[in-house]
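[1] Provided below for reference: sequence and predicted model.
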Amino acid sequence: MDVGVVGASGYAGGELLRLLSNHPKFAISYISAGSNAGELITAIHPHLTHFKDRKFEVTDTSKIDKCELLFIALPHGESAKLISQIDPNLKIIDLGADFRLVNKGSWEKYYSGEYAGNWIYGLPEVVGSSQIAKEIRVANPGCYATAISLAIAPIVDFIEMQDLVAVAASGTTGAGRSAKISLIGSEVMNSLSSYKFGGVHQHTPEIEECLNRLAKSEVKLSFTPILAPIPRGILATITSKLDQPISITGIREIFEIFYRDSAFVSLLPTGQMPMTSSVLGTNNAQIQVAIDEHTNRLVISCAIDNLGKGAAGQAIQNANLICGFEQDLGLRNLAVR
């Protein structure tokens, strides 16, 4: 299939190119990057040696319409502007936030610009692979939203869903390529810092909407993100009070059953903790669970690669589904730890 990538100069766009270059069914026919049009791809992504002498193109809707599948990796608010100009039958995976939220009020509270509507939410392990496979346009989840939703989804019937507390650390690629003083090496190295402090991170309503699909009661999340001095990876810790008696053995069984058919999400053996280095460069998610008996709270740890399961890897997983392929096609690589 002829595939296009719009917004390929960013970190997620570069990871898309890396993964797609080895996909047995997808052939990259069009690669665009607005402000970097005309530049060599390897000038921005020097590790992508498969693309030697190839340049980023301008964003051209006539070329987009010649593709059979399109990945959009643009900043939030930009996808919606482009969608209205291209073939309505073109299969699209949007890595931005433009079509993730069902609630218009949540979009207006956490984002800027006009609400564009919503597409099916592309978290196959929670929404359902068969449901996504019926669609031609998919809203790829956010990185934090992926890690936190995967951690909580199996256990919604056993915890207080209005008492979710999540703290998650992410590598600097999660903030994009734009030049910011807070992201330069001298500021980031040897330092951890919270940001979007006080429940204002834009992935909060996305997580709540995702989990509301499963929960019997309203979902309320207090979420604090942390900037970690690493390029990529997310480690999320989520807690909530248990609302009924259950053993750790019972909890583990629930997680194992929930993810037994997943090619990517795994509950680790007792005593083994998720590590970002163990999922680096993959579409995998690692989970561990425990009960804090002192406070009667369930504690869950989840590690993903923010550019993998949190972005490009999951986008290809969704693309495989809407194109009728096995969802792990082109995504069976091991971590590079």
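    Everything's here; your move.

[2] For the rest of this, base every contact and every neighbour count on C-alpha atoms.
    Noted.

[3] Tell me where the stretch 151-300 of the chain has helices.
    For the stretch 151-300 of the chain, the helices identified by DSSP state H, counting those that start in this stretch occupy 185-188, 203-212, 248-258, in order along the chain.

[4] can you check the stretch 1-150 of the chain too?
    According to DSSP H, counting those that start in this stretch, the helices that the stretch 1-150 of the chain contains are 11-20, 41-44, 61-64, 79-83, 104-110, 124-127, 129-133, 143-152.

[5] One more to weigh against that first structure:
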Amino acid sequence: MRAAIAGASGYAGGELLRLLLSHPELEIGALTAASSAGGKLGEHQPHLPQLADRTILETTPETLQGHDVVFLALPHGHSAEVAAAIGDGAIVVDCGADHRLTDERAWQEFYGGQHAGSWPYGLPELPGQREILATARRIAVPGCYPTAVALALFPAFQYGLAEPDVVVVAASGTSGAGKSLKPNLLGSEVMGSVSAYGVGGVHRHTPEMEQSLGAVAGGPVRVSFTPTLAPMSRGILATCTAPAAPGVTANAVRQAYEAAFAKEPFVRLLPEGAWPATAMTYGANTAALQVTLDERSNRLVAVIAIDNLTKGTAGGAIQSVNLALGLPEETGLPLTGVAP
């Protein structure tokens, strides 16, 4: 089967290509982009020597036709128009935000413009989601922060362990902002400094977190989200807390999380006393997770680490596509990271 990648010169596109080079069932087809069209991929993705001489084409419906899978690694607001022009024959995977939100008002508040509607959500670990993805022809890949937060907290709501009032503080590497040149992302600005941004409930991933957790909780979940930028190229470390439900014990929390992730190939609940670090997941489609009950404040605390480009974007996309194609979910996806 052949897969096309629109946005092949960006970080998400490059990560998709890195993983697809090891996928035994998907052949890399057309590579497209906008401003880099006409150039060679090696000019933009020098870590992919096998594809260095491939020419980047313009992103047009004609170029993307004839593929079994089309990955759209495009900026927010660009995927919907392209997807609408692709026929029903291909599985289309949107790695941007255009099809994640089910609430039109939330889209207009946080993104603006026309709401393109919602597609099946590409986070297989959520309860009942694998069955939905198994028949999906359109898939919306979650944002990197929402991936981490949903994995960290959905068991708390699935098993009634927490109240629906969540606080999240998360650090991300600079690749989460994409390849566009921005002064605040220069090495001299980032090195040796951690900074907050999107503070006060304005970050665009907030409604997506509320949507995922609310679906599991069976009612609204409020999220206060503060993202921070850390001096690293990739990775997310998210600390997620919520008031514990009445009568919840530390043992009940541990048992619930063990049950939730016992058979999950990509989520590792760490031994008690061990805490996640972003380096545990670099380059792997995995999440490292720890949970505890802060008995002094009566809050459930879950800390999770993922690679924002792998499990947070490209790996999650391929994991969902594997399900849609009827392949084993782990096909072509690395469980081992890179160290140091």
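    That came through, no problem. Given the structure is predicted, the values throughout are model-derived calculations rather than measurements.

[6] Any chance you could compute the TM-score here?
    The TM-score (TM-score structural alignment, normalised by the length of structure 1) is 0.98; 336 aligned residues with a CA RMSD of 1.0 Å.

[7] just the helices of the stretch 151-300 of structure 1: most buried one?
    For the helices of the stretch 151-300 of structure 1, the stretch with the most neighbours on average is helix 203-212, a mean of 22; neighbours defined as mean count of other CA atoms under 10 Å.

[8] For that one, enumerate the helices and strands it packs against.
    When contacts are defined as 3 or more CA pairs under 8 Å, 6 or more residues apart in numbering; DSSP states H and E, helix 203-212 of structure 1 packs onto helix 143-152, strand 221-227.

[9] Could you tell me where it falls in structure 2?
    Residues 205-214 of structure 2 are the counterpart of helix 203-212 of structure 1, counting by TM-score structural alignment.

[10] Please convert the helices of the stretch 1-150 of structure 1 to CSV, extending it with distance to residue 163 of structure 1 and mean neighbour count.
    As requested, the helices of the stretch 1-150 of structure 1 are arranged in CSV below (distance: least, CA to CA, whole Å; neighbours: other CA atoms under 10 Å):
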stretch, distance to residue 163 of structure 1, mean neighbour count
helix 11-20, 32, 22
helix 41-44, 43, 19
helix 61-64, 45, 16
helix 79-83, 34, 16
helix 104-110, 19, 14
helix 124-127, 20, 18
helix 129-133, 29, 16
helix 143-152, 12, 25
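
[11] which stretch among the ones you listed comes nearest residue 301 of structure 1?
    helix 143-152 (7.1 Å; CA to CA).

[12] for stretch 311-319 of structure 2, how far is the first residue from the last?
    Length of stretch 311-319 of structure 2, first residue to last, CA to CA, to the nearest Å: 9 Å.

[13] Report the aligned residue range of structure 1 for that stretch.
    With TM-score structural alignment applied, stretch 311-319 of structure 2 matches the range 309-317 in structure 1.

[14] contact partners of the matching stretch?
    Residues from elsewhere that reach stretch 309-317 of structure 1 (CA atoms under 8 Å, 6 or more residues apart in numbering): 12-13, 15-16, 19-20, 71, 93-95, 122-123, 140-144, 146-147, 282-285, 304, 307-308, 327-329, 331.

[15] Run through the residues that contact the closest residue in space to residue 262 of structure 1 that isn't next to it in sequence.
    Spatial nearest neighbour of residue 262 of structure 1, chain neighbours left out: residue 125 (7.0 Å); criterion: CA to CA, 6 or more residues apart in numbering. Contacts for residue 125 of structure 1 (CA under 8 Å, 6+ apart) come out as 150, 259, 262.

[16] ok, now how distant is the equivalent of the last one over in structure 2 from residue 57 of structure 2?
    Think residue 262 of structure 1. Taking TM-score structural alignment as the alignment basis, one finds that residue 262 of structure 1 is matched in structure 2 by residue 264. The spacing between residue 264 of structure 2 and residue 57 of structure 2, counted by CA to CA, is 38 Å.

[17] Give me the more crowded residue out of those two.
    Neighbours were tallied for residue 264 of structure 2 and for residue 57 using other CA atoms under 10 Å; the higher tally belongs to residue 57 (22 against 13).

[18] For that one, give me its contacts.
    Under the criterion of CA under 8 Å, 6+ apart, the contact partners of residue 57 of structure 2 comprise 30, 31, 32, 33, 37, 38, 63.

[19] Which of those residues remain contacts when I look at structure 1?
    Compared against structure 1 with both residues aligned by TM-score structural alignment, their matches' CA atoms under 8 Å, the contacts of residue 57 of structure 2 retain 30, 31, 32, 33, 37, 38.

[20] Sort out for me which of the residues you listed are in strands.
    30, 31, 32, 33 (DSSP state E).

[21] what's the burial count for the first one?
    The one in question is residue 30 of structure 2. Going by other CA under 10 Å, the residues that sit close to residue 30 of structure 2 add up to 23.

[22] quick revisit: closest one of the kept ones among the contacts of residue 57 of structure 2 to residue 163 of structure 2?
    When those are compared for distance to residue 163 of structure 2 (CA to CA), residue 33 comes out closest, at 44.1 Å.
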